[in-house]
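Peer 1: quick check, what structure comes out for this input:
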Amino acid sequence: MDESKPPTDGPLKCSEQAGQHQDVFTPPEYTMKEIYDNIPAHCLQPNTWLSLFYILRDYFFVLILVSVATQIPNIPYPYLRSTAWFAYAFVQGLVFTGLWELAHECGHGALSKSKAFNNTCGLIIHSMLLVPYYSWKITHSTHHKTTNNLDKDIAFVPTIKEAYQADRETHNKAWDYIEDMPIVAIIHLFFHQIVAWPIYLTINNFALERMAKVPWWKRSHFYLGGDGPNFRPENTREILISDLGIGAAALALWGLVQYFGAWNVMLFWGFPWMWTNHWILTITYLQHTDTSIPYYPNKTWTFVRGAASAVDRDFGFIGRVIFHGAIETHVMHHHVARIPFYHATEATAAVREVMGSHYKYDFKTPYMWAFWRNHRECVYVEETQKDSQIYFFAKMK
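Peer 2: Here you go, the predicted structure:
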């Protein structure tokens, strides 16, 4: 079997892996030295020209799709015309997400040895998508340094059982009767997937308890004060540059609205951008949420344990070509984030050899079904072994 690619001989799903390992779970004991020793040296060497090719390729895709979309108004049938606009927004949203992933690679310094190249490209791409490049780069770095640490991580930190139960005591009891209805979950997810990402960037509404004590504007990725929970005074210049990048993008969009009209800007940019918000949340959620992966309080957490607590999944052509393999190679990425995506598959095979059974993947469950299933099943975490200080998502009845 080619270890550089997902297994094709009936791989276990994460839930099946959890069933095998969770009840007798032993944290990983391998070292980062073993990981680095097993990764081919060339995987750590980015190629600036190759990286630039992929960036220009994705922008070329954007322009081709825009050119095709200019012909949609000529379609004489209203329903067919609406279908064509929906298809355009969906496909352009995928391409936008691929560009977002490239800017994410820039934030890790993975596309070039040149900081100027990484930061210039990352700033341009993320600003176009209304993401503050440097600000998010800083908070994302915190996530990488504290992955699945229940006390310190800042992304997709699950609720512990006791806190979940205490919170439910304050809810309206009527909610208990409707919260499990599929239609309620669908409505919640629809609005969540559209607005949660920009709201998170603006007010950090998913803040942990230690952050929630701080006013929302100090939690914001746009805050320049330097006295918030995420940024230090020395970060002020970078945050200002990020804010100016967003301001320039907003000004460009305003100019387009004045020239082409607000509805046309929504059709060509706005609706694809909303799809991008959906994919960003979906990708990052599924990379870090599953019943098979452990979560640790600070007392038992280590970097290797956190890095191993991610999941690789398969999204077919979309994941491998348009999203640049970000979905399929995320476990490796959390071990060595500076490996460029075009070496990630090979590096993943090397990392898997070291991780053994601690490597978690699901190349079997359809991607969006896994998203729906985990939103329904992954509600709170609890210790599965008494006094282990290791937590897993409880299996909901």
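Peer 1: going forward, measure contacts between C-alpha atoms and count neighbours the same way
Peer 2: Noted.
Peer 1: centre of the chain versus the helix with the most length in the chain, how much separation?
Peer 2: Longest helix of the chain, by residue count under DSSP state H: helix 78-107. Relative to its chain's centre, helix 78-107 lies at 16 Å (Cα atoms, centre = their mean, to the nearest Å).
Peer 1: for that helix, packing partners?
Peer 2: Contacts defined by 3 or more Cα pairs under 8 Å, 6 or more residues apart in numbering; DSSP states H and E place helix 78-107 against helix 48-69, helix 115-128, helix 133-145, helix 271-288.
Peer 1: in CSV: those, plus distance to residue 251.
Peer 2: Formatted as CSV, those follow (distance: least, Cα to Cα, whole Å):
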stretch, distance to residue 251
helix 48-69, 20
helix 115-128, 11
helix 133-145, 17
helix 271-288, 16
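Peer 1: got JSON lines for those helices, with mean neighbour count and distance to residue 339 too?
Peer 2: Shown next, in JSON lines, are these (neighbours: other Cα atoms under 10 Å; distance: least, Cα to Cα, whole Å):
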{"stretch": "helix 48-69", "mean neighbour count": "15", "distance to residue 339": "12"}
{"stretch": "helix 115-128", "mean neighbour count": "20", "distance to residue 339": "13"}
{"stretch": "helix 133-145", "mean neighbour count": "20", "distance to residue 339": "14"}
{"stretch": "helix 271-288", "mean neighbour count": "20", "distance to residue 339": "18"}
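Peer 1: show me the one of those that comes nearest residue 352.
Peer 2: helix 271-288 (16.2 Å; Cα to Cα).
Peer 1: give me the contact list for that closest one.
Peer 2: Residues from elsewhere that reach helix 271-288 (Cα atoms under 8 Å, 6 or more residues apart in numbering): 88-94, 96-97, 129, 148, 156, 193-198, 309-313, 327, 330, 370-371, 374.
Peer 1: now do 6 Å
Peer 2: 89, 92, 93, 97, 193, 194, 197, 310, 311 (Cα atoms under 6 Å, 6 or more residues apart in numbering).
Peer 1: return the members of those classed as buried.
Peer 2: 89, 92, 93, 97, 193, 194, 197, 310, 311 (16 or more other Cα atoms under 10 Å).
Peer 1: thinking again about what came up before, widest-spaced pair of the contacts of helix 271-288?
Peer 2: 89 and 310 (29.9 Å).
Peer 1: want to put them side by side, so please do this one too:
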Amino acid sequence: MTTHNAKELRKQVAPYESSNIKDSIIQMLNTIVPFLAFWFLAYQSLAISYLLTLAFAVLAAGFMIRIFIIFHDCTHHSFFKNRKANKIVGTLTGVLTLFPYSQWGHEHSVHHATSSNLDKRGTGDIWVMTVDEYMAAPFLQKLAYRMYRNPFVMFVLGPIYLVLITNRFNRKGARLNERMNTYLTNVLILGISALLIWAIGWKAFVMVEGPIFFIAGMLGIWLFYVQHTFEDSYFEADKDWEYVRAAVEGSSYYQLPKVLQWITGNIGYHHVHHLSPRVPNYKLEEVHKNTKPLQNVPTITLSTSLTSLKFRLWDERNKQFISFKEMKAYERNSKLTTQTKPEL
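Peer 2: As a prediction, the model looks like this:
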């Protein structure tokens, strides 16, 4: 993509970079109210059947993901035009989703500024090693990476670690405002949890809230994972890295059924979001449909996205993700080359 084309593309998207107060309020109402209703129904159903409770928990988890999209837009200051309104609503939705607004917003901004940049990995993204890095890594680092990329660790243990540990502590070097926001979020979460435990008992609280946050967290990590982990993605060293190419080639279009698209707040149009984070979630589909170049981006579906589970390492030579199984072939070929190399 040429510099001219990149500027033209961003120019086409610019008119959509403004929120609509009416649409934002409607989204808050049709998201938060159903979430609270399904939470209450999950609690009430404990007296009938825990399977019914889990069914309501799944529905509540879906709306928790939608609440997270509101939180996410607020961190980009795209949900409201007023920055203070974004911070207030972002902090409150962060309490509901168990995420600290300022801390996560900082890390996510770094993610947007460095996504697909091989020289600036490590903040707000998923750990990705290149083939060469993996081959040169010591045994313990290889083991740690394999454990990290294991689906059980990433999607089952990951949400627990993220919500209970990572989100509860400030990052090193955080400014006072960010630290205070994390403390406020933690206090509000503890206060609401204590109030609910007092009202319904700790056992009922855990049986309802536990599966909701776990399911939402697992699906949330999955969404983030598949939107940046697909075979022909985009990764470049800093000297060759381009923001627009990273957005439209390194972020996928996750083509979901309409119901799931609505529940996930159109985040499947991730290429549009990375190109312009100031576009509110309820305008992402419109941008995609009205901007021709954005319709020719990497597209994945529910079925094809499952193949992303096998992608583990970035092959810089062939510009694609490969599996650990394919990595073994690289290692064998490397050994054969070393063994057959003629002595000088």
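Peer 1: still on that earlier bit, relative to residue 231 of structure 1, which of the helices and strands packed on helix 78-107 of structure 1 is closest?
Peer 2: Among those, helix 133-145 sits nearest to residue 231 of structure 1 (Cα to Cα), with 7.7 Å.
Peer 1: pick out the residue nearest the middle of structure 1.
Peer 2: residue 284 (2.6 Å; Cα atoms, centre = their mean).
Peer 1: report the separation between the aligned residue in structure 2 for that residue and residue 270 of structure 2.
Peer 2: Alignment note: residue 284 of structure 1 maps to residue 224 in structure 2; criterion TM-score structural alignment. Residue 224 of structure 2 is 9 Å from residue 270 of structure 2, where distance means Cα to Cα, to the nearest Å.
Peer 1: how about residue 17 of structure 2?
Peer 2: 15 Å.
Peer 1: which of these two has more residues huddled nearby?
Peer 2: A direct count of neighbours by other Cα atoms under 10 Å for residue 17 of structure 2 and residue 270 places residue 270 higher, at 25 against 15.
Peer 1: what sits closest to the aligned partner of the more buried one in structure 1 if chain neighbours are left out?
Peer 2: Using TM-score structural alignment, the equivalent of residue 270 of structure 2 in structure 1 is residue 330. Among residues not flanking residue 330 of structure 1 along the chain, residue 312 sits closest, at 5.7 Å (Cα to Cα, 6 or more residues apart in numbering).
Peer 1: which residue in structure 2 aligns with that neighbour?
Peer 2: Match for residue 312 of structure 1 (TM-score structural alignment): residue 253.
Peer 1: three-state assignment of residue 18 of structure 2?
Peer 2: coil (DSSP: H, G, I helix; E, B strand; the rest coil).
Peer 1: tell me the residue in structure 2 aligned with residue 116 of structure 1.
Peer 2: Residue 116 of structure 1 maps onto residue 84 in structure 2, by TM-score structural alignment.
Peer 1: next one: its match from residue 60 of structure 2, what distance?
Peer 2: Residue 84 of structure 2 is 28 Å from residue 60 of structure 2, by Cα to Cα.
Peer 1: and for residue 86 of structure 2?
Peer 2: Relative to residue 60 of structure 2, and taking Cα to Cα, residue 86 of structure 2 is found at 23 Å.
Peer 1: please apply the same query to residue 271 of structure 2.
Peer 2: Counting by Cα to Cα, the gap from residue 271 of structure 2 to residue 60 of structure 2 is 27 Å.
Peer 1: ok, now residue 43 of structure 2?
Peer 2: In terms of Cα to Cα, residue 43 of structure 2 sits 11 Å off from residue 60 of structure 2.
Peer 1: ok, now residue 40 of structure 2?
Peer 2: Counting by Cα to Cα - residue 40 of structure 2 and residue 60 of structure 2 are separated by 10 Å.
Peer 1: also residue 110 of structure 2?
Peer 2: Residue 110 of structure 2 is 30 Å from residue 60 of structure 2, by Cα to Cα.
Peer 1: map residue 246 of structure 1 across to structure 2 for me.
Peer 2: Using TM-score structural alignment, residue 246 of structure 1 pairs with residue 186 in structure 2.
Peer 1: now the helix or strand containing its match and helix 101-114, what's the angle there?
Peer 2: Remark: residue 186 of structure 2 resides in helix 176-200, with elements defined by DSSP states H and E. Interaxial angle, helix 176-200 of structure 2 versus helix 101-114 (axes from the mean of the first three to the mean of the last three Cα atoms, to 10 degrees): 130 degrees.
Peer 1: and the residue mapped onto residue 289 of structure 2 from structure 1, how many neighbours?
Peer 2: If you follow residue 289 of structure 2 across to structure 1 using TM-score structural alignment, you land on residue 349. The tally of other residues near residue 349 of structure 1 (other Cα under 10 Å) stands at 19.
Peer 1: and the helix or strand that contains residue 349 of structure 1, what's buried?
Peer 2: Here residue 349 of structure 1 sits within helix 344-355, counting by DSSP H and E. By neighbour count on 16+ other Cα under 10 Å, the buried set for helix 344-355 of structure 1 is 344, 345, 346, 347, 348, 349, 350, 351, 352, 354, 355.
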